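Peer 1: Sequence and predicted structure are below.
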Amino acid sequence: MGSCFSARIKAESPLHNGANSRYGSKNGEEMGGSSSRISSMSMPRTEGEILQSSNLKSFNFSELRTATRNFRPDSVLGEGGFGCVFKGWIDENSLTAAKPGTGLVIAVKRLNQEGFQGHQEWLAEINYLGQLLHPNLVKLIGYCLEDDHRLLVYEFMPKGSLENHLFRRNSYFQPLSWNLRMKVALGAAKGLAFLHSNEAKVIYRDFKTSNILLDSNYNAKLSDFGLAKDGPTGDKSHVSTRVMGTYGYAAPEYMATGHLTARSDVYSFGVVLLEMLTGKRAMDKNRPSREQSLVDWAKPYLTSKRKILHVMDSRIESQYTLDAALKAAYLALQCLSIEPKLRPNMNAVVKALEQLQDSGGDHKGAPRNSSVLNSHQHSRNARKHHTKNANDLGNGNTISYPRPAASPLST
């Protein structure tokens, strides 16, 4: 399998730096409507209960080997710390292996089993995605547990990850327009809002651009539930847990105390929204020292009409109004509040993004406040060469799909 199975789990390392991800499908209506479903209000706990209660197909290893053409290297969609993801085909009705190019396209995550951590996160994916159904969550079709083989079978997401579209510099991934960025932000927000709802009560814990997958119409779906946790119950205000996730996205109070709440996810959403506005990664050691942390660098610019355009992605500078940019930046700033109680809940974030879509840029890409934008054009052009070098992280890595489970928080 080549490099796909050379990576090893680093269980001692509690934080990781953003890993590979890609995947996608159909969008739906409002959260919590008929298109949303939870099979059981109380999540099962033992492995046997999880596997038996999930609404998933149990695949034989031989079926998936046939569906992926024996896990051929040219079927690899991406790779991560826990193994590779392969493209495959199954019959839409029987869910049995089909000839390449026929039937339903799938993505098969094959875990490189190196320890207990990987198995637990594989099981967590089944636990949550086997019971949660929502237009903005990636669909898990089935799994395989046979001898030492642990695999997960997802719907195929043809546009890949948000990470690839924001940060990769090649002909396949064109910069997302302002309107598409706001559409993706709204879809991802709806997915988080559903997870936080009284119906689900789940904390995602690893919200980042690589885990937001896009279908052929750029509808967003959250993937990779290996780190998800049940939210607090009763009169508890938080869940105490080992600090896991990704540097740059994890909320500061969670990193400091291990106290996990839904507002921890809201902070991570703020980071991702900021990445979408700026076109810069949350953490980048290739940038000057004061700019390596996107949040620390960008915050002072986010509330100023005079300064906001200095941090906006230069690739979309003619596609939005100044008012829309300020509203989106202020929403990101609210989500990034150091005090968790000051952050909005995800329902409020969804409402703000819906209003922003209604009043943002026009569909032709020309800003209504073009004179205001043009007044900053010269200073932005003077910065373009430096910005391009600082942002150009498209280093030819493998196009990535959902990580085969998430490792602990590491650098």
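Peer 2: Noted; the coordinates are in hand.
Peer 1: use CA for all of it now, contacts and neighbours both
Peer 2: Will do.
Peer 1: ok, Met104 to Ala98 distance?
Peer 2: For the record, residue 104 is Leu, not Met. 8 Å (C-alpha to C-alpha, to the nearest Å).
Peer 1: try it against this one:
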Amino acid sequence: MSCISCLAFRQKKLDNSVEEKDNLHLKEKIGGENSSGASSFTFYELSLATKGFKCANLIGEGGFGKVYKGHLSKGQASQIIYIKVVAIKQLNLDGQQGSHEFVTEVLMLSLFHHSNLVKLIGYCSEGNQRLLVYEYMPKRSLEHHLFEPEKSKQLSWNVRMKIAVGAARGLEYLQCKAYPPVIYRDLKSANILLDHDFNPKLSDFGLAKLGPVGDNTHVSTRVMGTYGYCAPEYAMSGKLTLKSDIYSFGVVLLELITGHKALDLTRKSGHQNLVAWFRPYFNNKRMYAQVVDSRLEGNYPPRSLNHAIAITAMCLQEDANRRPLINDIVVALEYIASKSIRELNKRLESKPETNPN
């Protein structure tokens, strides 16, 4: 039994909680494996693709499990038709919750398709194994580039704004184009993957929830996600809304601007929580140049920086109702990104040419 309908049936046996109803709703909308576009793989096939899950192929690791680079081939040994490079996530199944996250991710990514959402190629649910097969993202995660010293210089101001725009478009699709709308619930730099041109794609939908519809204003659920990114009202009450993701997006914007982690226990007291540390600076433009990521070496348009921080401040409003809609965020960020390109190009053109003699 490996079809999507069977996966949902297994989940029903494991968990009769309120969260299981979301998966049943999704299963009804998909209507079977053929409409999902995701293929079913055997554990043997994925073991071959990763050379036995060899350490040399390990490209990521977290609480969810390990991610390996793999090569899927089609054809006989004497005549390989093609080889596809993929990322294979082997989940750590922690009881019912691990199985729930696996089913949720398969169903979510089977339903929803967008250029800024990572593509699910297939899955494996053989025995007690739970694996997911994604398109391979060669630049890995935004977290990797922001916080690995040897990588950070690749993230120019224009690239950072490009990533912000793409991530916002992915979120806009989930909130405005999908029905029912989807609350991502785990938006963070580690879950924003980058292709070879630094185009971002949202990944890891195991914690995603169907959002409120009709007269409902929120979804009640136990608090999940990553500390430092969770909206305060959700962390305190468990009431989840679309605006909860807007807060998390604001934290990612702040990481892009400052180059600091949402939560960094290696920093001194008062600086460890990024939002709490930066909040006093939001209304002090004279301090912006001192808190922007020093690795940018001043190569950013000051007006674009001001606008980016203004958007970030709105996203991080403690009152969820005062946070902007994702549509407005996309429009504002697209304007900043295009303006930044023009301003930086003008700056380069105005520089005097150096005479090598």
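Peer 2: Okay, I see it. What you see is a predicted model; the values in this text were computed from it and never measured.
Peer 1: residues shared between the contacts of Leu104 and Ala98 of the first structure?
Peer 2: Trp89, Ile90, Asp91 (C-alpha atoms under 8 Å, 6 or more residues apart in numbering).
Peer 1: thinking again about what came up before, which one of Leu104 and Ala98 of the first structure has more residues nearby?
Peer 2: More crowded of Leu104 of the first structure and Ala98, by other C-alpha atoms under 10 Å: Ala98, with 21 against 18.
Peer 1: Which residue is the nearest non-sequential neighbour of the more buried one?
Peer 2: Ile90 (4.5 Å; C-alpha to C-alpha, 6 or more residues apart in numbering).
Peer 1: number of nearby residues for the one you found?
Peer 2: 23.
Peer 1: Just give me the match in the second structure for it.
Peer 2: When the second structure is aligned by TM-score structural alignment, Ile90 of the first structure is paired with Leu72.
Peer 1: Does its match touch Lys84 like I think?
Peer 2: Yes. Leu72 of the second structure is in contact with Lys84 according to C-alpha atoms under 8 Å; the separation is 5.1 Å.
Peer 1: quick one, what contacts Tyr247 of the second structure?
Peer 2: Contacts of Tyr247 of the second structure (C-alpha under 8 Å, 6+ apart): Tyr229, Cys230, Ala231, Cys315, Leu316, Gln317, Arg323.
Peer 1: residues in contact with the fourth one?
Peer 2: So that's Cys315 of the second structure. Ile246, Tyr247, Phe249, Gly250, Arg323, Pro324.
Peer 1: next one: the first one
Peer 2: By C-alpha under 8 Å, 6+ apart, the contact list for Tyr229 of the second structure reads Asp186, Leu187, Lys188, Tyr247, Ser248, Val251, Ala262.
Peer 1: Selection in ChimeraX covering whichever of those residues are buried, please.
Peer 2: To isolate the buried members of the contacts of Tyr229 of the second structure in ChimeraX, using 16 or more other C-alpha atoms under 10 Å:
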select :186,187,188,247,248,251,262
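Peer 1: Redo the contacts of Tyr229 of the second structure as JSON lines? Include secondary structure and distance to Thr241 of the second structure.
Peer 2: Formatted as JSON lines, those follow (DSSP: H, G, I helix; E, B strand; the rest coil; distance: C-alpha to C-alpha, whole Å):
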{"residue": "Asp186", "secondary structure": "coil", "distance to Thr241 of the second structure": "13"}
{"residue": "Leu187", "secondary structure": "coil", "distance to Thr241 of the second structure": "14"}
{"residue": "Lys188", "secondary structure": "coil", "distance to Thr241 of the second structure": "17"}
{"residue": "Tyr247", "secondary structure": "helix", "distance to Thr241 of the second structure": "10"}
{"residue": "Ser248", "secondary structure": "helix", "distance to Thr241 of the second structure": "12"}
{"residue": "Val251", "secondary structure": "helix", "distance to Thr241 of the second structure": "17"}
{"residue": "Ala262", "secondary structure": "coil", "distance to Thr241 of the second structure": "21"}
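Peer 1: Any chance of TSV for the contacts of Tyr229 of the second structure, columns distance to Ala310 of the second structure?
Peer 2: TSV is the format used below for the contacts of Tyr229 of the second structure (distance: C-alpha to C-alpha, whole Å):
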residue	distance to Ala310 of the second structure
Asp186	23
Leu187	20
Lys188	20
Tyr247	14
Ser248	16
Val251	13
Ala262	18
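Peer 1: how close does Leu58 of the second structure sit to Ile121 of the second structure?
Peer 2: 19 Å.
Peer 1: So the two - more neighbours on which side?
Peer 2: Higher neighbour count among Leu58 of the second structure and Ile121: Ile121, with 22 against 17, using other C-alpha under 10 Å.
Peer 1: In this structure the more buried one contacts Glu135, no?
Peer 2: Yes. Using C-alpha under 8 Å, Ile121 of the second structure is in contact with Glu135, at 6.5 Å.
Peer 1: So which bit of the second structure is the host helix or strand of Val272 of the first structure matched to?
Peer 2: Following DSSP states H and E, the helix or strand that holds Val272 of the first structure is helix 262-278. The aligned range for helix 262-278 of the first structure in the second structure is 242-258, by TM-score structural alignment.
Peer 1: from the chain's centre, how far out does that stretch sit?
Peer 2: 11 Å (C-alpha atoms, centre = their mean, to the nearest Å).
Peer 1: Please apply the same query to stretch 334-342 of the first structure.
Peer 2: On C-alpha atoms, centre = their mean, the centre of stretch 334-342 of the first structure falls 21 Å from that of its chain.
Peer 1: what's the matching range in the second structure for it?
Peer 2: Under TM-score structural alignment, the match for stretch 334-342 of the first structure is residues 314-322.
Peer 1: quick one: buried residues of that stretch?
Peer 2: Met314, Cys315, Leu316, Gln317, Ala320.
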